[in-house]
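Novice: Give me coordinates for this.
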Amino acid sequence: MAHPHKIVVGLDFGTTYSALAWASTNLPGQINLIGNWPSAGILTHHSAPTEIAYHQGSTTDFSWGYDIPRTARRLKWFKLLLESNDEHVQSGTPLPAGMTAMDITRDFLSALYQHAIGTLWRQNGQAVMSMTKVDFVLTVPAVWSDTAKQRTREAAIAAGMSNEHNLSLLSEPEAAAIYTIKNQDRNAINVHDRIVVCDAGGGTVDLISYTVISINPLKVTECAVGTGDFCGSTYIDRNFEVLLQQRMGHHYKNLRVETQQRIIKNFEEVKCAFRDKPDQSVYHVNVPTIDSIPEAGIFGGEFQLTREEMKQLFDPVVDQIMILINSQVQSICSEGNQVNSVLLVGGFGESPYLFQRLETWCRQWGISAISPHGAATAVVKGAVLRGLEPSIPFQMSTVVRRVRRHYGTPMSTPFIQGRHSERDAYSDPITGRKMARNQVAWFLQKGEPIADDRRITRNFCRSFKKYSGPWIDSMVACDLDRPPSRVTRDVKHVCNITADLSSVSKSCYEKKWKNWRKYYIARYNLDLTISSGDMKFELIFKGASFGSISVDFDL
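Specialist: Below you'll find the model as predicted:
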């Protein structure tokens, strides 16, 4: 059935909070934030806590977001487990027995999916929804590895987001940049400007820098390789938790789990409002069930923090962000260019203290620091805009990215003395030719500019006596500035592509003879087709596709 119009749902799956928004091709300028979250009787906001609590003894029944009872043991920060193998991250997010981070993510995304679909049907009615195609755009950190992005995609598919829907992934800072530039006030960003977008979230901080080529239609090109790190606002929460434990000593261990969780929640309110004010020397965090513990600095049910202690909680994290921003700016300046502005977006991007630090730093470089209106929702709204663009004439944004790492395929090649190592040498059992294994043909170079839907082709060949497929080729990546010509420990496996050519007739292959024995040669192409956040890796034989795999990766 043909759908006369479409709705695009943007989903910003965050470490601490997640947001949903939607718009239709009928009213593309009207982006609607999805609220009305299921709630256990507490005030809700434009985003819901990325938290889940499984019912006692169950791994299928759960509460999520605002609907979790205060007495329940809640799982949070589990998004970081999709990427990080850090012991501190894993120990801080213990999972139910037999469940993985992908299982938790699937369940949480399924709750968001059902809430989004239910809201759309309730707000638009059956008559509209029955003839409407719904697509999803899920944002992911640009700093994430290919594996983490693939895990996120698979969890979203398992959650239902590909059931009669198109699902696409988009990097968080790119989504924020698209929305901010298209909805800027007072021409804060102009053609030829160079801007650094800092997307500061709960878990990750991503930076991407653009040169603005045109505003309408939007065309930007990356002017430095993007960077990022795990230095979001949750690490301030962790610093506070450590301080709380140190100050309270054995009293902390006597607190119930829900009380500990409530104290951290109460600190979040103080954290979000903190700015370095010389005239405010003490900050207070409500501590339920406790009146006073003078040696811990708790008086009248409030945990007291000095101005210096607050800064000590923030500064290790903010310092790391400022190092990332400085590195990005210096990278641009090293090419003889000037940065005009730094855009601070994301949930942590609304922190007054972080903006204070950024503004002070920018002033000495003559750079404008901008915290755009609605910084916390720029990512989810940008995802909706990006998803609608193909359906709106003359509104398609063009983003030329720089590849964040090298991508290639391992291969064997004829041995060349002096170039190849004898440890890689072997004799091809079919042709008898001396070959070098473990060599890498690099498809994409780190820092190389690349636009949407560019197709890159590399030629390969395979010798065989009898087809015994399927054939398996792999893709690898390397983060070094100059990649090695052979497989080393710095070359990481990304994915496999499996090609089944069992239906191909022998007559289609090139026939050869060696010592009166017949063998065949298949000459084929390995193609890369690249779009925003996704890459299709495909084997082409005589103009036909015989195997492909979609992988998600950083550009």
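Novice: CA only for contacts and neighbour counts going forward, please
Specialist: Noted.
Novice: Could I get the full set of helices for this protein?
Specialist: For the chain, the helices defined by DSSP state H cover 87-92, 101-129, 146-158, 172-182, 234-248, 250-253, 257-273, 307-333, 352-363, 378-388.
Novice: would you list those helices in a markdown table and tack on distance to V345 and mean neighbour count?
Specialist: Shown next, in a markdown table, are the helices of the chain (distance: least, Cα to Cα, whole Å; neighbours: other Cα atoms under 10 Å):
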| stretch | distance to V345 | mean neighbour count |
| --- | --- | --- |
| helix 87-92 | 24 | 12 |
| helix 101-129 | 23 | 17 |
| helix 146-158 | 21 | 21 |
| helix 172-182 | 7 | 25 |
| helix 234-248 | 16 | 17 |
| helix 250-253 | 35 | 12 |
| helix 257-273 | 14 | 17 |
| helix 307-333 | 13 | 18 |
| helix 352-363 | 10 | 17 |
| helix 378-388 | 7 | 28 |
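Novice: And those helices: which comes nearest G447?
Specialist: G447 lies closest to helix 307-333 among these, at 11.8 Å (Cα to Cα).
Novice: relative to helix 257-273, how tilted is that closest one?
Specialist: 60 degrees (axes from the mean of the first three to the mean of the last three Cα atoms, to 10 degrees).
Novice: looking at the helices of the chain, which is closest to T413?
Specialist: helix 146-158 (27.0 Å).
Novice: tilt between that closest one and helix 101-129?
Specialist: Using the same axes, to 10 degrees, helix 146-158 lies at 50 degrees relative to helix 101-129.
Novice: just checking, what packs against helix 146-158?
Specialist: helix 101-129, strand 544-552 (3 or more Cα pairs under 8 Å, 6 or more residues apart in numbering; DSSP states H and E).
Novice: now the last one and helix 146-158, what's the angle there?
Specialist: Think strand 544-552. 100 degrees.
Novice: Need the residues that contact strand 544-552.
Specialist: In this structure, residues lying in contact with strand 544-552 by Cα atoms under 8 Å, 6 or more residues apart in numbering are 146-147, 149-150, 153, 169, 495-501, 533-540.
Novice: quick revisit: need the helices of the chain in TSV (columns: distance to R194).
Specialist: Formatted as TSV, the helices of the chain follow (distance: least, Cα to Cα, whole Å):
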stretch	distance to R194
helix 87-92	35
helix 101-129	36
helix 146-158	28
helix 172-182	12
helix 234-248	30
helix 250-253	49
helix 257-273	29
helix 307-333	9
helix 352-363	14
helix 378-388	19
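Novice: Quick one: closest of these to I42.
Specialist: When the helices of the chain are ranked by proximity to I42 (Cα to Cα), helix 257-273 comes first, at 13.1 Å.
Novice: Give me the buried entries from the contacts of strand 544-552.
Specialist: 146-147, 149-150, 153, 169, 495-499, 501, 533-540 (16 or more other Cα atoms under 10 Å).
Novice: mind checking which of the helices and strands packed on helix 146-158 is nearest D86?
Specialist: Of the helices and strands packed on helix 146-158, nearest to D86 by Cα to Cα is helix 101-129, at 13.6 Å.
Novice: Now show me the structure for the sequence below, then we'll compare the two:
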Amino acid sequence: MSSEDYIAVAAIDFGTTYSGYGFSTIQDYSVDPLKVTSCTWTSGQIMSLKTTTTILFRPDQTFDAFGYEAEDRYNDLSLDNMHTDWFYFRRFKMMLYAAQHVHRDTPLKDETGKEMPALVVFSECIRYMKGHLMNNLERLLPEVQPTDIKWVLTVPAIWDDAAKQFMREAAVKAGIDGGRLLLALEPEAASMFCKHLPVERQGATSQITCFSADSRYLVLDAGGGTVDITVHEVNRDGTLRELVKANGGAWGGTMVDKAFVALMAEITGQEVLDKFHEKHQDDYIDLMRAFEVRKRSIQPTSEDRITFKIPISLHELYREMTGGEMRDAVKNNQKLNGKVSFAGDKMRTDATIIKALFEETCTNIVDHLRQLLKNPQTAGTRTILMVGGFSESQMLAAAVQSAFSDLRVVVPHDAGLAVLKGAVIFGHNSHVITSRIAKYTYGVSCVETFDPKKYPKERMVIYEGRYEVRKVFSKLVEIGQSLSPDSPLEAKQYFPRGKYDSMEVNLYASPQKNPMFVDETDAIYIGKMHVDCKDHKGRVSGAYVSLIFGDTELRVKAVHDKTGEETAATFDFL
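Specialist: Here you go, the predicted model:
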């Protein structure tokens, strides 16, 4: 898409806990790449640059509300006991990471266990944010049309190809033109943002500049659900190259939330807490919102007791179900006695109890960074840039700073908007990443002549007098290989079977460098490549197929072997 094709870039940052959007015109970008317009969301006393990733559907499964509005609306329904037939989804993005196999018809459970198609839920979220964004953009550019916009949707880099395709199809279902849509990998978007930050002192002067050529920096994108990590080197021309494959894990801020819920369950008992969640959704949401505020403000040096307002409904429910009082429950708990106490509707806890909620996620992140920085490919990395909403936690920042005191750890202002702003920058200049590292070894299934020196005897089959080996992993790309989005692999010739006028080629991935067969235990079937074998006159022939692995999405290109005409070729990972 050339600069003449659009006048503005609009990005939707679809997060596990919070979501938002931003946009900038070509003119904005040319003056200051960091000048990105976003939205301020409000709910009661809350004002933020993102809203909660929460969506509410009516009993007939039609859309009702999104974000804080969905939370508040569901609260009201709950107070009137009219919520039981409604569909209420929150923090559901991680389903695409946790699911073994994601399909177009994969169901998604709401907070009470009722199911809707996941594709509908995701697409309605995107549709809402798209509409909200367009309303704001039209105030600045009254004549703007959807065809004037290049769209960007963020996805975690550690997601597989099926999850990425799922998000693309959800966006298309939401009314975004697929030809005008880019997927941005979240840590890469954050890196694009960080690349423009003044972080280096120039010589002995006091001038602060952006990263210079040959600089290497690690971007730690800590969101609500996932922690995504990438390491980039600045090329001489200002572009970036990836040094190690995108990595990370499900160690985001929601791990701390789960630890807090586990603490509450230890006090009340799991049965009481589950009933509280079910019967008093409004109070449960208020409790978790209050914890979110505390989560951001708690510091490693905190020693004072921390106070939480506990809803009266939880005390009453505990009384009703157990016949006791919560204040007595903590006195009888050896681990919590003297460290947690109740006075009226207030729960007072030692700072050590709350700080302990961060231990598991901080340990996972620090241990992973240690292993990553031991990799020879990351040698020379001197800076860790912490972005994402969870990076604003002083507990996490302190843990990383303490573990890597020899490195410069930077948490930029508005760290929670780094991915969003970087996604807009990526939309304006998606070619700035010149190479990426293959996450897997990719290949296709093929048949080869049996070679007793190469293959085990039990793999031999006899077909029409020939000794063959089937399901051989024909390697296309090796794990760890540096790949450019502008350099397709060498084309391979494929032929349709029998009387078919198209062909499907199965694509596989493996964490091994040299897998032998596609049915090995750790080999993964990831999808089909579909190629149309008819030319413009309807004649059927073979095709030369080349794969492009170095982009944010796996792409395929095919040409007829007789005419050289480009033909339709697509991937289907769902």
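Novice: TM-score for the pair, please.
Specialist: Once the chains are overlaid, their TM-score stands at 0.85 when taken by TM-score structural alignment, normalised by the length of the first structure; 517 aligned residues with a Cα RMSD of 2.9 Å.
Novice: that older thread, dump the helices and strands packed on helix 146-158 of the first structure into JSON lines; add distance to E350 of the first structure as well.
Specialist: Rendered in JSON lines, the data for those read as follows (distance: least, Cα to Cα, whole Å):
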{"stretch": "helix 101-129", "distance to E350 of the first structure": "24"}
{"stretch": "strand 544-552", "distance to E350 of the first structure": "29"}
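Novice: Nearest to Y407 of the first structure among these would be which one?
Specialist: With respect to Y407 of the first structure, and counting by Cα to Cα, the nearest of these is strand 544-552 at 12.2 Å.
Novice: Quick one: average offset of the closest one versus the second structure, please.
Specialist: Strand 544-552 of the first structure differs from its equivalent in the second structure by a mean of 3.9 Å after superposition (mean Cα distance after the TM-score superposition for the first structure).
Novice: Please look at G228 of the first structure and S209 and confirm they touch.
Specialist: No: if you go by Cα atoms under 8 Å, G228 of the first structure and S209 don't touch, sitting 11.8 Å apart.
Novice: For these two, indicate the residue with more neighbours.
Specialist: S209 (32 against 22; other Cα atoms under 10 Å).
Novice: Need the counterpart of that one in the second structure.
Specialist: Taking TM-score structural alignment, the alignment pairs S209 of the first structure with V231 from the second structure.
Novice: Flag every buried residue along the lengthiest strand in the second structure.
Specialist: Looking across the second structure with DSSP state E, the single longest strand is strand 466-477. Of the residues in strand 466-477 of the second structure, 468-477 count as buried by neighbour count, 16+ other Cα under 10 Å.
Novice: ok, back up a step: ok, the match of S209 of the first structure - contacts?
Specialist: 216-219, 242-244, 378.
Novice: lining up those with the first structure, which overlap?
Specialist: Contacts conserved in the first structure for the contacts of V231 of the second structure, counting by both residues aligned by TM-score structural alignment, their matches' Cα atoms under 8 Å: 216-219, 242-244.
Novice: taking the residues you listed one by one, which sit in strands?
Specialist: Going by DSSP E, the strands hold 216-219, 242 from these.
Novice: What does G349 of the first structure correspond to in the second structure?
Specialist: So, by TM-score structural alignment, G349 of the first structure is matched to S391.
Novice: Can you find the partner of E553 of the second structure in the first structure?
Specialist: So, by TM-score structural alignment, E553 of the second structure is matched to D534.
Novice: My guess is its match contacts L169. True?
Specialist: Yes: counting by Cα under 8 Å, D534 of the first structure does reach L169; the two are 6.9 Å apart.
Novice: joint contacts of G228 and S209 of the first structure?
Specialist: By Cα under 8 Å, 6+ apart, no residue touches both G228 of the first structure and S209.
Novice: D319 of the first structure -> the second structure?
Specialist: Match for D319 of the first structure (TM-score structural alignment): T363.
Novice: For the most far-flung residue of the second structure relative to its centre, give me its contacts.
Specialist: Distance from the C-alpha centroid of the second structure peaks at G465, with 51.0 Å (Cα atoms, centre = their mean). Under the criterion of Cα under 8 Å, 6+ apart, G465 of the second structure has no neighbours.
Novice: what separates the closest residue to N36 of the first structure other than its chain neighbours from D67 of the first structure, distance-wise?
Specialist: Leaving aside its chain neighbours, N36 of the first structure sits nearest to T44 (7.5 Å; criterion: Cα to Cα, 6 or more residues apart in numbering). Going from T44 of the first structure to D67 of the first structure by Cα to Cα, to the nearest Å gives 10 Å.
Novice: Look at the two and report which has more neighbours.
Specialist: Taking other Cα under 10 Å, T44 of the first structure and D67 do not tie; D67 has more neighbours (20 against 17).
Novice: The more buried one matches what in the second structure?
Specialist: Looking across to the second structure (by TM-score structural alignment), D67 of the first structure lines up with E69.
Novice: Next up, the contacts around its match.
Specialist: S43.
Novice: same question, S445 of the second structure
Specialist: S445 of the second structure neighbours (Cα under 8 Å, 6+ apart): 470-474, 505-508, 517-518.
Novice: Try it again at 7 Å.
Specialist: Contacts here follow Cα atoms under 7 Å, 6 or more residues apart in numbering; on that basis S445 of the second structure touches 471-474, 506, 518.
Novice: Please report the distance of the corresponding residue of the first structure for it from E510 of the first structure.
Specialist: Alignment note (TM-score structural alignment): S445 of the second structure maps to P410 of the first structure. From P410 of the first structure across to E510 of the first structure, the span is 23 Å (Cα to Cα).
Novice: swap in D206 of the first structure?
Specialist: Counting by Cα to Cα - D206 of the first structure and E510 of the first structure are separated by 49 Å.
Novice: hmm, back to that, is it possible to export the ones in strands among the kept ones among the contacts of V231 of the second structure to JSON lines including neighbour count?
Specialist: Putting those into JSON lines (neighbours: other Cα atoms under 10 Å) gives the following:
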{"residue": "R216", "neighbour count": "23"}
{"residue": "Y217", "neighbour count": "24"}
{"residue": "L218", "neighbour count": "24"}
{"residue": "V219", "neighbour count": "22"}
{"residue": "E242", "neighbour count": "22"}
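Novice: Redo those residues as JSON lines? Include distance to I176 of the second structure.
Specialist: Converted to JSON lines, those look like this (distance: Cα to Cα, whole Å):
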{"residue": "R216", "distance to I176 of the second structure": "36"}
{"residue": "Y217", "distance to I176 of the second structure": "34"}
{"residue": "L218", "distance to I176 of the second structure": "32"}
{"residue": "V219", "distance to I176 of the second structure": "29"}
{"residue": "E242", "distance to I176 of the second structure": "29"}
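Novice: Many thanks, we can stop here.
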